[in-house]
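K.L.:
sequence and predicted model, in that order:
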Amino acid sequence: FPPSADQHKAFSTCLPYLTMDSLCVSTAVLPHLKPLSPYVDPLVEVLYSVMFPAVNALIYSMRNQELRDALWKLAQWTLF
């Protein structure tokens, strides 16, 4: 079946939530997978306090077409 507009809208609405949830789960599991070290706790603190708000804002603003175009141009400019 070809994807309909409703399916596309549902997926585009669901994807940011899945991305943020996977980031949260991965950082919650990180301290349990590695042996205890003095570097794990500060890393997790930085991820929760700095990275999540920044990534969250970026993910939800990607719905804006102008921002997507600007980031695409920036990526092309820096890579090529």
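P.N.:
Thanks, I have it.
K.L.:
make it CA atoms for all contacts and neighbour counts henceforth
P.N.:
Fine.
K.L.:
list the helices and strands the longest helix along the chain packs on?
P.N.:
Ordering each helix of the chain by length in residues (DSSP state H) puts helix 5-33 first. When contacts are defined as 3 or more CA pairs under 8 Å, 6 or more residues apart in numbering; DSSP states H and E, helix 5-33 sits against helix 40-46, helix 52-61.
K.L.:
let's bring in a second model and compare:
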Amino acid sequence: FLSTGTFAYFKPPSISSPSMDLVLSVLYSVVPPSLNPLIYSLRNQELRTAVRKLMSGFF
């Protein structure tokens, strides 16, 4: 949420284009709602433990 708004606000005018604005607006409207279930499910201790075990296997 914050990174999308920050990028849109601080992007240089040289890369400002309607297509870039469209991509930013799609990312802003699609990415946060799709990540919300994952973020809120990580509040569950059992799921958090399972994710830690999974991630420790990769690293």
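P.N.:
Everything's here; your move. All values reported here derive from a predicted model rather than from experimental measurement.
K.L.:
for stretch 8-28 of structure 2, what is the distance to the chain centroid?
P.N.:
Stretch 8-28 of structure 2 sits 16 Å away from the centroid of its parent chain (CA atoms, centre = their mean, to the nearest Å).
K.L.:
now do that stretch: distance from first to last residue.
P.N.:
Using CA to CA, to the nearest Å, one end of stretch 8-28 of structure 2 lies 10 Å from the other.
K.L.:
give the buried residues for stretch 46-66 of structure 1.
P.N.:
For stretch 46-66 of structure 1, the neighbour count (16 or more other CA atoms under 10 Å) marks residue 47 as buried.
K.L.:
sorry, back to before: reformat the helices and strands packed on helix 5-33 of structure 1 as JSON lines; add distance to residue 9 of structure 1.
P.N.:
Converted to JSON lines, those look like this (distance: least, CA to CA, whole Å):
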{"stretch": "helix 40-46", "distance to residue 9 of structure 1": "33"}
{"stretch": "helix 52-61", "distance to residue 9 of structure 1": "14"}
